[in-house]
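Visitor: give me the fold of what follows.
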Amino acid sequence: MREVALRPVRPDEANALHQLIRDIEIADEQHWLTTLDEVRDYLRSPNNSPENNLRAVWLGDRLVGWGRVTHSPSGQKLERAKLLGGIHPDVRRRGLGTELLAWQVDRAGQRLDSTPHELEAIIIAERYEGQDDRGALFAAAGFEDARWFDELQRDLTALPAAIEPDGIAIAPWNDSHHESARQVYNVAFLDHWGTTPRSEEAWLHDVINEPGHRIDLSFLAFDGDEMVAYCLNGHYADDEAVTGRRDGWIESICTLPSHRRRGIASALVTRSLHSFAAAGFNSSMLGVDSASPTGAGEIYQRLGFRPLHRGIASIFTIRKGTSPVRMY
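Guide: Got it, this is the predicted structure:
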């Protein structure tokens, strides 16, 4: 057998890495496709340096796999690392995935070990229902299924009227409000499973400037001068090749706890649907935790969304922590 090597990815290997990821996604009948811009973004991440957190798997002189570890320090509630990656279908069942996952778990453990030890620390690996090989790989490494996430879809026909709840003004996203939106996120998602607060740097890189995110199709909600909710949206043109749709993605929507159950989220989603239709899209997608404490799934289904795919988040626990804050 040819020699197996795991090594960092060089910037000039972005195209080769992108082709590998595309081959894996097509073979696995993935519901979305990673773009070249996203791969280039992996190679310049300020929070997850590729030198330390991205590995290519080489079998002789052939690039056959890749793995990435991400972690945005929280300092409160929960510390989590997430894993991305895969092995080319032509060379599976040779132990390459096991070796790659072992490196990822070790690297994620190193990063989490540097965080406050009173906080719970976990590693998250995700898959879709039906990806049984990935599930078996994760289970063999000590991961346990912990949460299920639904991806919902709605055609952009017969849209409900766009209205504003009493006392709430909805406005297009403005660059001057990036920091206020980050603060809303950090408060609103404290009671959501697996989420952690984001620093200014992580927010700008991982959210605002994320390839595919469409600030021009996103919206903010205000109660007077206070921002109380937002809806950040996106579009990934490459996905049409596998879905046959032009999807507008509702990437992140959140409302401060003090303003929930006032119809703000529904208003933001409805406004977004109209913006997607005006942009020439014919469908909308969003993801939701099947056990969301806000009952978000029910809200979206009342707006005409229907379940299309289900994802599974598996976790590997690094430490339980002693903080009294629940992970949810």
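Visitor: please make it C-alpha for all contacts and neighbour counts, starting now.
Guide: Noted.
Visitor: list the contacts of Q301.
Guide: For Q301, no residue meets the contact criterion (C-alpha atoms under 8 Å, 6 or more residues apart in numbering).
Visitor: my guess is it is in a helix, correct?
Guide: Yes. According to DSSP: H, G, I helix; E, B strand; the rest coil, Q301 belongs to a helix.
Visitor: ok, P73 - contacts?
Guide: E79, R80, T115, R198.
Visitor: next, it: secondary structure please.
Guide: Applying three-state DSSP: P73 is coil.
Visitor: how near is it to L119?
Guide: Note on P73: its distance to L119, by C-alpha to C-alpha, to the nearest Å, is 11 Å.
Visitor: show me the two of the contacts of P73 that sit farthest apart.
Guide: Spatial extent of these (C-alpha to C-alpha) is set by the pair T115 and R198 at 14.6 Å.
Visitor: any idea how far D191 is from the most centrally placed residue in the chain?
Guide: The residue lying closest to the centre of the chain (C-alpha atoms, centre = their mean) is E251, at 8.3 Å. Noted for E251: a distance of 18 Å to D191, by C-alpha to C-alpha.
Visitor: at which residues are the helices of the stretch 51-200 of the chain located?
Guide: 96-113, 132-140, 178-188, 200-203 (DSSP state H, counting those that start in this stretch).
Visitor: also this sequence, please, to line up against the first:
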Amino acid sequence: MTLRWSTLDTDAVPAWAELTNLLAKVDRTEEYYDAEDLAEELSEPGFDPELDSVAVWDGDTLVAYSQLRVSLALTYEGTARAMIGGGVHPDWRGQGIATRMFDEMEPRGRELATERHPGEPFELRASGGLEDDPARPLLSERGYEIVRYFTAMQRPLPGDPLPEVTDPRVGPVTPELAEPLRLAHNDAFASHWGSAPQEPEQWANGMEARSLRIATSRAAVADGEVLSYVITGQWVDRELYISIVGTRPSARGQGLARQVLTASLAAAAATGEYDLVELDVDSVSPTGAGRLYESVGFTPVRTTATFAKADGAS
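Guide: Okay, here's the model as predicted:
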């Protein structure tokens, strides 16, 4: 087998999208992306495709890829986080491609983490997908362990009637709220496992993404400060994704998260553009988010695992 090893670039985007969407179906992750969405990833703050990606070709067919993302800031636990993502086409599995990609990405992750966060603890992470995902044995062999489970939940639209939104502080997300939203997000997620504060450039990049659906995003605002918020996006036709739900610790216990979430769902239903809403929740969310989502009609549909290897130990 003669394979060509290179990196992801704009020319690779169509083949990258084709492979990504095949893997979403074969491995049942349902993580589908359009080529335009993946093209945006090439210019993410802190990501250098020439150094932080791998593309493996058999002729004109992209058979595997890998991406490395190292956090711009330390996690709230004080760790430099490196996330390795990617996959191998099912027809080319079992030939050592994934092993070689990890052999390239892990040292690069250590190098970049040391450069950005010298002297700080370092952790490699990777998704282990569903229980029967072929990546899991490889990750275990390389010293990774399951550190967290995340559950995808769905709700049909319009579905069961939604409770009324009664808090006058809840309203649409507008462009001028971008920075207040970032500040609220960093405050809200300071107690969440594995989270790192969002830098201004990083947050702005997300707020300008093609996938963002600001029309169905909602926030509770008082005196110019965002107290609670829901940010929505879309990657699949007629399916809305709840990207982030957060509430500042000082504003918890007031039912604000339920109010902004309900307002977002009502706005989505009113458009007539969506049949389904999906979100992912940490299985041990410190704020009990799973119960909140169940209370407005979400039900679990699949659970994936995140693997990690602390300190880059081999």
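Visitor: overlay the chains and give the TM-score.
Guide: Scored by TM-score structural alignment, normalised by the length of structure 2, the superposition of the two chains gives a TM-score of 0.92; 309 aligned residues with a C-alpha RMSD of 1.9 Å.
Visitor: near the nearest residue to K320 of structure 1 once chain neighbours are set aside, how many other residues are there?
Guide: Leaving out its chain neighbours, the residue that sits closest to K320 of structure 1 by C-alpha to C-alpha, 6 or more residues apart in numbering is E120, at 4.8 Å. Neighbour count of E120 of structure 1, defined by other C-alpha atoms under 10 Å: 24.
Visitor: now do the one 10 residues further on
Guide: A count of nearby residues for G130 of structure 1, using other C-alpha under 10 Å, gives 11.
Visitor: is it true that A162 of structure 1 touches S272?
Guide: No. Contact criterion C-alpha atoms under 8 Å: A162 of structure 1 and S272 do not qualify, at 9.1 Å.
Visitor: what's the helix or strand for T304 of structure 2?
Guide: T304 of structure 2 belongs to strand 299-310 when assigned by DSSP states H and E.
Visitor: in which helix or strand would I find the residue nearest to the centre of structure 1?
Guide: Using DSSP H and E, the element containing E251 of structure 1 is strand 247-255.
Visitor: who are the packing partners of the helix or strand just after that strand?
Guide: Heading C-terminal from strand 247-255 of structure 1, the first helix or strand you meet, by DSSP H and E, is helix 264-278. Packing partners of helix 264-278 of structure 1 (3 or more C-alpha pairs under 8 Å, 6 or more residues apart in numbering; DSSP states H and E): strand 219-223, strand 226-235, strand 247-255, strand 283-289.
Visitor: onto which residues of structure 2 does the last one map?
Guide: I take that to be strand 283-289 of structure 1. Using TM-score structural alignment, the residues of structure 2 aligned to strand 283-289 of structure 1 are 276-282.
Visitor: what's the mean deviation for that stretch versus structure 1?
Guide: Superposing on structure 1 and averaging over aligned pairs (mean C-alpha distance after the TM-score superposition for structure 1), stretch 276-282 of structure 2 comes out at 1.1 Å.
Visitor: next, the buried residues of that stretch.
Guide: Applying a neighbour-count criterion of 16 or more other C-alpha atoms under 10 Å, one finds L276, V277, E278, L279, D280, V281, D282 buried in stretch 276-282 of structure 2.
Visitor: show me the contacts for the fifth one.
Guide: Applying C-alpha under 8 Å, 6+ apart to D280 of structure 2 gives the contacts F150, T151, A152, M153, I242.
Visitor: cool, V64 of structure 1 as well?
Guide: L20, A56, V57, W58, I87, H88, V91.
Visitor: switch the cut-off to 7 Å
Guide: Contacts for V64 of structure 1 (C-alpha atoms under 7 Å, 6 or more residues apart in numbering) come out as L20, V57, W58, I87, H88.
Visitor: S266 of structure 1: which of the residues you listed is nearest?
Guide: Using C-alpha to C-alpha, the contacts of V64 of structure 1 come closest to S266 of structure 1 at L20, 39.0 Å.
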